[in-house]
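Engineer: After the sequence you'll find the predicted model.
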Amino acid sequence: MKHLLLSGVAALGLVAASHAFAQTDDNMTKLQGMQSTGTSMDFKTIEQTGEYADQLRKNLESIELPSGFKIELYAVVPDARHIAVGPQGVATFVGTRKQNVWVVTDRDKNRVADEVKEFAPSIDFTIPNGVCFSKDGFLYIAEQNRVLVLPAAEFFYESPDVAVGVVVEKGKLVPTSEESFNHTARVCRIGPDDKLYISLGQPYNVPPPEKMDLYNREGIGGIIRMNRDGSGREVYATGVRNSVGMQFHPENGDLWFTDNQVDGMGDDIPPGELNRATEAGQNFGFPWYGGGNVRTNEYKDSEPPADAVMPEVEMVAHAADLGMDFYTGNSFPRKYRGGIFSAQHGSWNRTEPVGARVMFTPLNDDGTAGETEAFAEGWLAPSGEYIGRPVDVAMMKDGSLLVSDDLAGALYRISYEK
């Protein structure tokens, strides 16, 4: 009897799951046909006042910044990861490593968000970490194993239903055999060639040799690019362990990206990386190199590519360098203009934690990187406790800088007062 009961429950679970999947597929079909799904208008919203917001503001009193700068709480955003500021300045979209994309709105333009709510609740997302805009207003969302495009997201965000197109079908961004719980937070950018670029972290600390051919062919452990409709996919860069931040130089079009390096090699090696790709087809050395020119134990007897590109900047080991953006505004002092702001999430694989800060890297006249320095720090308390973990940075229309924090669940705004 017990066996029959359990079998019945399992069968009902399968039926319910099948029904849920069918509903999800049905919603996508309706949305692509510009039809209403009947999804409730009762949006999931996030409270922006109260004790939690007050405590986050108090925590920010510990953050150290250069003279003239200040940091404030912009929005409470659960699990906030990568940021896409709408080109019209109407709304900001925030990805997560869970199932939500959030839309953040400052309606009265007092530089503090008035509303944070779930975006497109009629769509079921899976790790929608990567959000990026085209200049003409198309929002791209790179999930664990799917890519969607949402035209006019800054218009449709008020509704539970949105215009949506499938750029890469579910299960086609990477082979389903390579779907993993590890290194699946994708990031995306639209390049100066109007193509869509997506980073594909590989699942391992160091991958076994038998995976190399597949990964090189698919662009896993690298960066791929494609036309904005998903056609013409190609591998742009290889030898990348797990990049979770990239941006194009606004003038020469070089693609700069961070890379998280091999764990388990000690506190001080290998270094984190800030890289520069100057053309398609470059190899950035992984898995032969664990970071910088530090060889991995697993591939120490294998000859690395002779033309492997070394990083422009070697960051402190295990700080977990993630999101980055070029500063193209004019509200910050001149020394910051044209340089790179990048977020260090903070280490887990280190006896003494490091990171949890925002870094700044100036660029030289020849396009190379200058000396990197800490810009905003203090989320790592003297006790070794994290009070926040920065993930991404993004410049707002007024030239201020947004910083996301997935530990505290927040967006912060850094501005400069002369």
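Structural biologist: Good, I have the coordinates.
Engineer: Every contact and neighbour count from this point should use C-alpha atoms.
Structural biologist: Will do.
Engineer: State the helix or strand in which Glu303 lies.
Structural biologist: Per DSSP states H and E, Glu303 falls between elements, in no helix or strand.
Engineer: Quick check, central residue of the protein?
Structural biologist: By C-alpha atoms, centre = their mean, the chain has its centre lying nearest to His82, at 4.0 Å.
Engineer: Next one: the residue nearest to Val316 when sequence neighbours are not counted from Arg357, what distance?
Structural biologist: Leaving aside its sequence neighbours, Val316 sits nearest to Pro271 (C-alpha to C-alpha, 6 or more residues apart in numbering; 5.4 Å). Counting by C-alpha to C-alpha, to the nearest Å, the gap from Pro271 to Arg357 is 16 Å.
Engineer: can you check Asn260 too?
Structural biologist: Distance from Asn260 to Arg357, by C-alpha to C-alpha: 15 Å.
Engineer: again, but for Glu314
Structural biologist: 16 Å.
Engineer: Next: Val235.
Structural biologist: Distance, Val235 to Arg357, by C-alpha to C-alpha: 32 Å.
Engineer: Of these two, which one has the most company?
Structural biologist: It is Arg357, of Val235 and Arg357, that has more neighbours when counted by other C-alpha atoms under 10 Å, with 26 against 20.
Engineer: Included below, for side-by-side comparison, is a second structure:
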Amino acid sequence: MAADTLNVQPFATGLDHPRWVHVLPNGDVLIAESNKQPRPPQGIRDIVAQKIMGIAGAGVPSANRITLLRDGDGDGVAELRSVFLDDLTSPFGMALIGSDFYVATTDALLRFPYETGTTRIDLPGEHIVALPANAPNMHWTKGLIAGADGQLFVSVGSNSDHGEAGMDAERNRAAIWIVDPAEKSARIYASGLRNPVGLDFEPTTGELWTVVNERDELGDDLVPDYLTSVRPGGFYGWPYVYYGDRLDPRVTGSAPDMVAQSLTPDYALGAHVAPLGLTFSDGARLGPAFAKGAFIGQHGSWNRRPASGYSVVYVPFESGRPNGRPIEILSNFRTADGKARGRPVGVAIAKDGALLVADDVGNTIWRVTIRDRSKPSLSLDTTNR
């Protein structure tokens, strides 16, 4: 169900666990149909991690492909569907710089040649840098965005909830990387971010922002997931502390220097809402109420009572900073008895200004537009899945 001033309709249905959305300059829409790679459990930690991932929707085999959707006649429904890239290893983030198309798979950043209008790439990808995928690879998604100077930013989640696997398992994880694709080199841009996923640049300041999934098992109301600007060299607390200076009682080992430099995130979204998708509203045509802020796809909690998330929210901004409470713009992804009929993930602004939302349980890309009062808005619970 969409907010009162908005309308929602399916842009494409029948996809295979669509996780991420990228809009090309010509209006073509790329969808990463992807999931965690299978792996036999190796001990109790893996069994618990796989149970958690299964509850969160990761039990579906990965299609390992990127699909291209095209709405050539402009009616708001994609009539062309083509396999753009396949045989990838859990692809997720995508970025285009000139004629170079980049994909962040779970274990590598790859580069492919791209020509405007092409519907399939058959050439093999060029390996740019390896990305951490050490077992059990708990947070497997790798977000990706291109900076104005041709560098790339990659989000890399932790390999545990609160460092219980040991910090050797977290080497170069729980961080955002900056990659120089020409030099094929990478370094840590910011760290202490348990599971950053979506990345975008705030249009008035040019600052990089991300949404972060925080730790579990501290109760239904802890710890708040968040939206934050990302400072170069910044440390955001994981695993030692959360939300600035709140110590995690489960984390052993003293790190007073790290605790002292921990930054407080900009904006709490609520506990266990699982924010994954992030896009600022620059280019959106959803009316003045949604013209200056950030859209966030909240995948939803896996064990919270009551459940939280399962929605797309809008956070208003003023002068480059969050300014006001989040506004729910797309909801009703759960049935009356608590079952998920859908779970939002990636969000992106289409070339025509619509908001596109990947739903990896409903296997649908939703298209949100400003409402035409002469037409009823579609209720998500009436959609034929």
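Structural biologist: Now that the structure is in, tell me what you want to look at. Quick caveat: nothing in here was measured; it's all calculated off a predicted structure.
Engineer: nearest residue to the corresponding residue of the second structure for the residue nearest to the centre of the first structure other than its sequence neighbours?
Structural biologist: Superposed on the second structure with TM-score structural alignment, His82 of the first structure falls opposite Trp20. Spatial nearest neighbour of Trp20 of the second structure, chain neighbours left out: Gly346 (4.5 Å); criterion: C-alpha to C-alpha, 6+ apart.
Engineer: What of Asp161 of the second structure?
Structural biologist: Leaving aside its sequence neighbours, Asp161 of the second structure sits nearest to Arg215 (C-alpha to C-alpha, 6+ apart; 5.5 Å).
Engineer: how about the aligned partner of that neighbour in the first structure, what does it touch?
Structural biologist: For Arg215 of the second structure, the aligned residue in the first structure is Val262 (criterion: TM-score structural alignment). Val262 of the first structure sits next to 205-206, 241, 270, 290-291 when contact means C-alpha atoms under 8 Å, 6 or more residues apart in numbering.
Engineer: and with 10 Å instead?
Structural biologist: Counting by C-alpha atoms under 10 Å, 6 or more residues apart in numbering, Val262 of the first structure makes contact with 204-206, 241-242, 269-272, 286-287, 289-291, 294, 296, 317-318, 349.
Engineer: Sort out which of those residues are in strands and list them.
Structural biologist: Residues of the contacts of Val262 of the first structure located in strands (DSSP state E): 272, 289-291, 294.
Engineer: quick one: which of those has the most company?
Structural biologist: Neighbour max across those (other C-alpha under 10 Å) = Gly291, 29 neighbours.
Engineer: Give me the spatial nearest neighbour of that residue, chain neighbours excluded.
Structural biologist: Excluding the flanking residues, the one nearest Gly291 of the first structure by C-alpha to C-alpha, 6+ apart is Pro270, at 4.8 Å.
Engineer: Quick one: map the residue nearest to Trp20 of the second structure onto the first structure.
Structural biologist: If you follow Gly346 of the second structure across to the first structure using TM-score structural alignment, you land on Asp392.
Engineer: and the residue nearest to Trp20 of the second structure, what helix or strand is that in?
Structural biologist: Using DSSP H and E, Gly346 of the second structure falls within strand 344-349.
Engineer: now the helices for the stretch 251-385 of the second structure?
Structural biologist: For the stretch 251-385 of the second structure, applying DSSP state H, counting those that start in this stretch gives helices covering 256-260.
Engineer: and Ala237 of the first structure, what pairs with it in the second structure?
Structural biologist: Following TM-score structural alignment, the counterpart assigned to Ala237 of the first structure within the second structure is Ala190.
Engineer: circling back: which residues touch the aligned partner of the residue nearest to Val316 of the first structure in the second structure?
Structural biologist: Aligned counterpart of Pro271 of the first structure in the second structure: Pro224 (TM-score structural alignment). Shown in contact with Pro224 of the second structure (C-alpha under 10 Å, 6+ apart): 212-216, 242-243, 267-274.
Engineer: Over to His183 of the first structure?
Structural biologist: His183 of the first structure makes contact with 144, 200-205, 221, 241-244, 260 under the criterion C-alpha under 10 Å, 6+ apart.
Engineer: and what of Pro18 of the second structure?
Structural biologist: Pro18 of the second structure is in contact with 31-35, 62-63, 65-67, 92, 344-346, 357-365, counting by C-alpha under 10 Å, 6+ apart.
Engineer: what's the residue lying closest to it once chain neighbours are set aside in contact with, if anything?
Structural biologist: Distances taken as C-alpha to C-alpha, 6+ apart put Glu33 closest to Pro18 of the second structure, at 4.3 Å, once the chain neighbours are dropped. Glu33 of the second structure makes contact with 15-21, 62-67, 86, 90-92, 358, 360, 363, according to C-alpha under 10 Å, 6+ apart.
Engineer: So which of these are in strands?
Structural biologist: Counting by DSSP E, those place 18-21, 65-67, 358 in strands.
Engineer: that older thread, and the match of His82 of the first structure, what is it in contact with?
Structural biologist: By C-alpha under 10 Å, 6+ apart, the contact set of Trp20 of the second structure is 30-34, 66, 91-94, 141, 143, 198, 276-277, 344-348, 357-360, 365.
Engineer: measure the residue nearest to the centre of the first structure to Val391 of the first structure for me?
Structural biologist: Distance of His82 of the first structure to Val391 of the first structure, given as C-alpha to C-alpha: 7 Å.
Engineer: Find residues that contact each of these two.
Structural biologist: Common contact partners of His82 of the first structure and Val391 (C-alpha under 10 Å, 6+ apart): 244-245, 322-324, 403-406.
Engineer: Out of those, which is nearest to Asn216 of the first structure?
Structural biologist: Asn216 of the first structure has its nearest neighbour among these in Val244, at 18.4 Å by C-alpha to C-alpha.
Engineer: Spatially nearest residue to the closest one, not counting backbone neighbours?
Structural biologist: Of all residues not flanking Val244 of the first structure in the chain, Leu322 sits nearest, at 4.9 Å (C-alpha to C-alpha, 6+ apart).
Engineer: Would you mind finding the match for that neighbour in the second structure?
Structural biologist: Under the alignment (TM-score structural alignment), Leu322 of the first structure pairs with Leu276 in the second structure.
Engineer: you'd agree that match is up against Asp200?
Structural biologist: No - between Leu276 of the second structure and Asp200 there is no contact under C-alpha atoms under 10 Å: 11.8 Å.
Engineer: who touches both of the two?
Structural biologist: 210-211.
Engineer: returning to what we had before: in a helix, that's where the match of Ala237 of the first structure is, yeah?
Structural biologist: No - counting by DSSP: H, G, I helix; E, B strand; the rest coil, Ala190 of the second structure is located in no helix; its state is strand.
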